[in-house]
Each structure stands twice: as C-alpha cells, then as structure tokens.
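Novice: sequence unknown, structure follows:
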C-alpha cells in the first residue's frame, strides 16, 4: 500500500536506503517504489528526471547533512577537540556503528562514480579540508594535518566496510576511538 508523501524531501530517506543497499544500477523503480512507498507515477511527479534526478537529490541531501552535522561543528568549534568529538559522535550515529554502508563511498568505487564524480569527490575533499583546518587551528603543521585528515577519513571509510563485512559494530567504534586518539595526540604534540 502506497503511503502519503507530501513533499519530495519525504522520499529521500527511502531513496537513500534503496541506493545504499542495491547500488545505483540495482535500484530498479520497483525497489525504489518499495523503499519509498511511492508508485511509479508519484516517483516521476517528484523526480521528473527519473533515477538520475533521484540520485542527485540523495547526494545533495547527504552533503547537506554532513555540512550541518560534521563539517560545521569542525569548522566552528573554538577548540578542535570539541569539533572532533562532535564529528565522531555524528559519524557513529549516521553510519549506525558501521552497520550502514556509505553510499558515497560505495558509489566512488564503481561505474556509478562517472556520472556523479563531482559530488562524490567534493564530499571527500570537503571532509578532508575541514578536518585539516581544524587540526591546523590546533597548531598541527599543514603537511601533517593534511596527511592525518586523509588517514582519518580513509580509516572511517575502511572501518565501515570492515564492520559490515564482519558484522561487527564494535570494530567500527573501536576504530573511531583509535582515530580520535591519533587526532588528540597530534593536537597535544602541537
């Protein structure tokens, strides 16, 4: 039974989960309809550009969430540790302690990357840049801050994959703890 969705934004969580679990190519309109509770006509009403427009809307929604929940706290915190703590808590919640796949990370690996290369690259570039800036505000040298930010974002992405593959959310949380300790150590040494 189709559910009532009044606005396009109401469909985005279901769309994201369909794309996250089935990939772009595997998320057929049938899968998307089941995930959103919308029929084909309603999907095209909200997304006249079809599946590509749906994917673009999901990517924009994810980027907006990260901007608010991760990037802004890192950018705005007077003490970089406060921003780092906020980032790690938000990341743990968003990825459900490693039980939820990173849609942007997964799409960045395969053929799906090509049509969405700019937002995929922008997501990772923004995350690395904001974390690097927070570390530099804390006194970490630019080269070290860049490397550390890349390692931390890469470590989070790897932990998502490994936690899901092993069905071990404890591994994800332990990795976040080790990454946080690395960031704190760099800040303390600065």
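Specialist: Received the coordinates, thanks. Remember, it's a predicted structure, so these values are computed and weren't measured experimentally.

Novice: When you work out contacts or count neighbours from here on, use the C-alpha atoms and nothing else.
Specialist: OK.

Novice: Show me the residue at the heart of this structure, geometrically.
Specialist: The structure's the chain has its C-alpha centroid closest to residue 102; by Cα atoms, centre = their mean the separation is 5.6 Å.

Novice: how many neighbours does residue 51 have?
Specialist: By the measure other Cα atoms under 10 Å, the count of residues near residue 51 is 19.

Novice: chain center to the host helix or strand of it: distance?
Specialist: Secondary-structure element containing residue 51, defined by DSSP states H and E: helix 50-66. Taking the mean C-alpha point of helix 50-66 and that of its whole chain, the gap between them comes to 11 Å (Cα atoms, centre = their mean, to the nearest Å).

Novice: can you list the residues that contact the following helix or strand past it?
Specialist: Proceeding C-terminally, helix 50-66 gives way to helix 72-76 as the next helix or strand, assigned by DSSP H and E. Helix 72-76 is contacted by residues 80, 82-84, 86-87, 130-131, 133-134 when judged by Cα atoms under 8 Å, 6 or more residues apart in numbering.

Novice: let's bring in a second model and compare:
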C-alpha cells in the first residue's frame, strides 16, 4: 500500500477551507481535490461516498474539534475558571485565524438538502451552547442567565465573523472575543 500524500488532519483543514469559502453547493470535487493536493481518484479513494461523505467527515471533525477545544476545556475544573475561558477564547481565535476565516457551520448551514448536515450543525452548536451554559452556571449564574450568555456568545462570534469579513477589519473579531470574556467576568 502506498503512503498517503497528506495526513488526515492537514487534509481536513484544506477541505474545510474550500467549504468555508464556497459553501457546499459551490464546492466542486475538482476544487476539493486541488486544495487537498490530490487527484480526484485519490480523493474518491479516501471518500468513496463523494462530496457528501467529505462534508460529513469535515463536520464530524469540526464537532470533535469543538469537544476538545471548547467543551472539554471549559469543563476542566483542574484549571481555574477564568483561565479556562481565556484558553477557549484563544482556541476560537486560532480556529478563525484572528477573524480572517469564515465559520464552517455558517458556510454549510445554507440549504443543502442533506438532513444529516443539518443535524451535525445543530449538534455542534448545541454542544457549544451547553458547554458555555454549564461554565456560566459553574461560576455562579442562574440557569436562565447562563443560557442567555451561552447563546449570546455564539451570536457574538458568528456575527463578528460576518461583520469582520464584510468590513475587512479583524479588530472587530478581536474586540468581540474580549467582550465574550466580559460577558462572563464583567469589568467594573
């Protein structure tokens, strides 16, 4: 068996970038193969289910990334709470390349007609909301307020990515990440 030209993590990163920039419908197998540095046959060898399998794998990877870098980090009580939040914000900053990359969930949330994608997107968003809600409750907010803060966190992230892109100004994203910190630890 021949060695793979590209490891799975690097491959998924490249595929994510294509979907981020073109969405599901706009991403062709040629686009995906070119970005991956593979021939279409090699891409099909790795993903026999074609584009639908590729996008499902990308979303599963995204969900796993969120579990590791958001959910597990926020839940790790061996680290002081404020540091956990700072760490998650740093992870989010890296994920979106300081606001220069579009959210894969937004890019794929356009109507694709693939029910499993909608389910994976919903699971990922709900996982993040639950993680931030649980964190907020742990640091003393009521369940209702914690839920509002968790929703506002996602709204702030997603909204700032759109505005950052539209205005070509990454300071918007940077400032939004700071406001997320203040959402949980208000400055007086």
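Specialist: Looks like it arrived, so ask away. Given the structure is predicted, the values throughout are model-derived calculations rather than measurements.

Novice: ok, back up a step: what residues are up against the residue nearest to the centre of structure 1?
Specialist: Contacts for residue 102 of structure 1 (Cα under 8 Å, 6+ apart) come out as 20, 95, 157, 160.

Novice: ok, and the third one, which helix or strand is that part of?
Specialist: Secondary structure here is read from DSSP H and E; on that basis residue 157 of structure 1 sits in helix 142-166.

Novice: buried ones in that helix?
Specialist: Along helix 142-166 of structure 1, the positions that meet the burial threshold by neighbour count (16 or more other Cα atoms under 10 Å) are 145-146, 148-150, 152-153, 155-164.

Novice: Superposed on structure 2, what's the mean shift for it?
Specialist: With mean Cα distance after the TM-score superposition for structure 1, helix 142-166 of structure 1 departs from structure 2 by a mean of 0.7 Å once superposed.

Novice: That helix packs against which elements?
Specialist: Packing partners of helix 142-166 of structure 1 (3 or more Cα pairs under 8 Å, 6 or more residues apart in numbering; DSSP states H and E): helix 117-137, helix 169-189.

Novice: Need the residues that contact that helix.
Specialist: Under the contact criterion Cα under 8 Å, 6+ apart, helix 142-166 of structure 1 has outside partners 95, 98-102, 105, 124, 127-129, 131-133, 135-136, 169-172, 175-176, 179, 183.

Novice: Please spell out the PyMOL selection for the buried subset of those residues.
Specialist: PyMOL command restricting the contacts of helix 142-166 of structure 1 to the buried ones, with burial defined by 16+ other Cα under 10 Å:
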select buried, resi 95+98+99+100+101+102+105+124+127+128+129+131+132+133+135+136+169+171+172+175+176+179+183
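
Novice: ok so, going back, I'd like the contacts of helix 72-76 of structure 1 laid out as CSV, including distance to residue 63 of structure 1.
Specialist: Shown next, in CSV, are the contacts of helix 72-76 of structure 1 (distance: Cα to Cα, whole Å):
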residue, distance to residue 63 of structure 1
80, 21
82, 21
83, 18
84, 18
86, 17
87, 14
130, 14
131, 16
133, 19
134, 19
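
Novice: with these in mind, which one is nearest to residue 26 of structure 1?
Specialist: Sorting the contacts of helix 72-76 of structure 1 by how near they are to residue 26 of structure 1, with Cα to Cα, puts residue 87 at the top with 31.0 Å.

Novice: how about residue 4 of structure 1, secondary structure?
Specialist: Secondary structure for residue 4 of structure 1, judged by DSSP: H, G, I helix; E, B strand; the rest coil, is coil.

Novice: Next one: it from residue 36 of structure 1, what distance?
Specialist: With the distance defined as Cα to Cα, to the nearest Å, residue 4 of structure 1 ends up 10 Å from residue 36 of structure 1.
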